[in-house]
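Undergrad: this one's sequence-less:
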């Protein structure tokens, strides 16, 4: 096959969507791409213990919050909105925009909106994106925009603090995932989505000579000269003018950032060996004794990269931890990629164990009576990272209660335990975390959410509020578009036959990713 045939955007996306046959079809009749898609409104069989009418009502109310967040002139969702759905935040991000796009697809599948309304909404957003300022050499978007105008923010709303345009690898990852979903599931908007997706260069973030063999993804880059916060250096990984790249790289596998790695590998812009560069855990040696606990595991080699398959021990389980121990880190990429199916010896073990561990933490260890912990609005005000501390390598912890109770089980013989049996206090549950868990423990998650709604006043006009403190009864009466989009994504997979997984994980994506992630064996399992 000649390079000239592969050089057009239409044929590149045809390769991703269906291989050689699709290339022939694309070069012969480009309009055929508009006829592809997964087809609207395909219901799934619900697991036992989950009521369809209730789940649909939760989705309807969640979608109402996303509509309220979205500016009618631009089709851009705000980052968040007040609990009465009256006041938008005044800013948005690529992640927020992506979440609105995939939520529209789910809303269509659940018959909340018609296929025509879905297409109109998605098209408006995509046309706004096409006209927005961005880093043109990479096709990537800045972190913050005004949702009312689509203009890149240079001053922060209300405070007036200076905003320096920053191009985030993970935020663009979620926008890229959404564009790929739309390209495969909204026929009338497929060409617009493909145009935006095809110009995105994931290798702009990939550092082949980074601190780990196999290469890591930068946190992002600043495209302009200014007083930059944090460590940066001048350079470029693509044929484009230099930017200011972060010295920070994403280097843990249990992280929402792996969506960017998947996009890079599936498009062929990043080598497959990159998947094995990230830590599963940090080493078990005493000179690494600063992280949360001493792991167990062994070293294996994949694609020439040595990987320490470490795991933490928690309540009789061996679990590969994230950085903070949140459901979001573990399961958000799983909304799009059926990792437990494609990688049964790694994610097929870790996902259900992480969900079980979060449930047992809330119900047994901490005794909150409810569970599900991820970064969210803080019931006491602002925003905070919540999680299960012993499921994260961060020694500072993502804590599950407002008091930041910090267990310390020590590090074998290297560091003595200082708080092995903590008493947890005012726990904070985050409903979107329980919705993500519904993909693995549907009846338990459904019961948990039903009780949060009934017993904790954790529900409002836009669905579940962002977070609830279980003992004080304090509620974060706010809706975050990202968290609401996670709710919509999880419901879509549970109630609409894995709609987002079908849309994202096309045959060509499976051929690119499944052999890579499927070869690995984590150290996860029953201890």
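TA: Alright, I've got the coordinates. All of these numbers come straight from a predicted model, not from anything done at the bench.

Undergrad: use CA for all of it now, contacts and neighbours both
TA: Fine.

Undergrad: burial count for the nearest residue to residue 122 once chain neighbours are set aside?
TA: Nearest residue to residue 122, sequence neighbours excluded (Cα to Cα, 6 or more residues apart in numbering): residue 101, at 6.1 Å. Residue 101 has 28 neighbours, counted by other Cα atoms under 10 Å.

Undergrad: putting a second one here so we can go through both:
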């Protein structure tokens, strides 16, 4: 099946040129600023490392006091520390010998972690001091049911792919860990006709909540998968890329993930009615839809956050391999985030992504209008949302009269550096100047811009995103290059090159 845009709409679509293969070189002043941010951010990463194991904790308080390290860590935390160490080496913050020592210790620790033997998958939470599997939550004493997350394992595998290129001395050990991880264990061929979909993860024992008994990799061992699949083309695509690159998941699975949900009333619960066309790629019918926001047309994420859109291209050169799709969409996504913060909500700042909540705890922040989820990730503490309706299928509601206490997170601006460098640096400078938002380990995690509340913590995930963005900016994309080997490029690049998305600004 294939439909076409109306001539009038097609005529108004402006196709953007692809972004260059690497970010433009920074000016001397910009380079000095970026190096300062990197030096301080690296300080927070090292402060999170437990000296007994060399493994980072999940987070640490803004004072960087060792006693405030979290008592848990995750595969994603370990992944971010691995690539942050390589970034620190390439930027010149540490010697090659120190980087090798740090990476070798982490690889040794990962080799010791308990995991699900039939699939080679790691569990979500470990004690960074002892490396023991966490079965009781340290803060509350509540029971933790061991769970293997497809996304957490995807990030760890992606980091191992980088390490086997970036640190030749441990390449064999990194590769042994990588190739022992079987991502078929998440791949449900029946999740979507022709392409299948990935489950969110599995428990080795039947959990208290919803689960589905499965044995997707044919190991003969039953596990209990999540009831949900990952159907949106959001940050979870890193696991799809890894599985495809390793030859464990079919290539056409990439085209099974929704760009947007279709434009029929069957999907009218979604955030807005998309505009798009059906195209065929690798024998798969793909609805190449877009959302509209303040004069922009873009492919959305699930919740509308910067993390969902722009963490993956710090490793995977989507904007060059998919020059007519991702290469056009990523800068428009940044433009939409900026338009929301500056023009729509009028916060005076921008950059919305999941982070610690300045009022306590952790929360998902984003731009509701550019996420497919009806409830969306909102940008303020009051959870102000929009409802554009879905054509004749669902009536819309009036636009919000105003927004409340908007929460911006610095890591979102660092992710945007490649696509709007001057604007990102300006936004960061304003956040630093206007709030008590910068400490001994760089930018604190988040700022509520109207109340002035600051989440004075450092998270391994968020600081790791900052480090890889800075590593790419200051090394002409060396970090990307470690992932995007010729072998990986040969598998993934042709897939991403197939589509032309009708995005515009």
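TA: In hand now; what should we look at? Note that this is a predicted model, so its numbers are computed, not measured.

Undergrad: show me what the strand or helix carrying the residue nearest to residue 122 of structure 1 is packed against.
TA: For residue 101 of structure 1, the element it lies in under DSSP states H and E is helix 94-109. Under the contact definition 3 or more Cα pairs under 8 Å, 6 or more residues apart in numbering; DSSP states H and E, helix 94-109 of structure 1 sits against helix 52-69, helix 115-130, helix 169-185, helix 481-495, helix 499-504.

Undergrad: adding distance to residue 392 of structure 1 and mean neighbour count, write the ones you listed out as CSV.
TA: CSV is the format used below for those (distance: least, Cα to Cα, whole Å; neighbours: other Cα atoms under 10 Å):
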stretch, distance to residue 392 of structure 1, mean neighbour count
helix 52-69, 29, 20
helix 115-130, 36, 19
helix 169-185, 19, 27
helix 481-495, 20, 27
helix 499-504, 27, 25
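
Undergrad: dump these to JSON lines, plus distance to residue 375 of structure 1.
TA: Shown next, in JSON lines, are these (distance: least, Cα to Cα, whole Å):
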{"stretch": "helix 52-69", "distance to residue 375 of structure 1": "18"}
{"stretch": "helix 115-130", "distance to residue 375 of structure 1": "27"}
{"stretch": "helix 169-185", "distance to residue 375 of structure 1": "16"}
{"stretch": "helix 481-495", "distance to residue 375 of structure 1": "9"}
{"stretch": "helix 499-504", "distance to residue 375 of structure 1": "23"}
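
Undergrad: residue 305 of structure 2 matches what in structure 1?
TA: Aligning on TM-score structural alignment places residue 305 of structure 2 opposite residue 326 in structure 1.

Undergrad: quick check: closest non-adjacent residue to its match.
TA: residue 387 (4.2 Å).

Undergrad: for that neighbour, give its distance to residue 284 of structure 1.
TA: Going from residue 387 of structure 1 to residue 284 of structure 1 by Cα to Cα, to the nearest Å gives 23 Å.

Undergrad: alignment lookup: residue 49 of structure 2 to structure 1.
TA: Matched by TM-score structural alignment, residue 49 of structure 2 corresponds to residue 70 in structure 1.

Undergrad: next: residue 456 of structure 2.
TA: In structure 1, the residue paired with residue 456 of structure 2 according to TM-score structural alignment is residue 477.

Undergrad: who's in contact with its match?
TA: 82, 83, 379, 460, 465, 466, 467 (Cα atoms under 8 Å, 6 or more residues apart in numbering).
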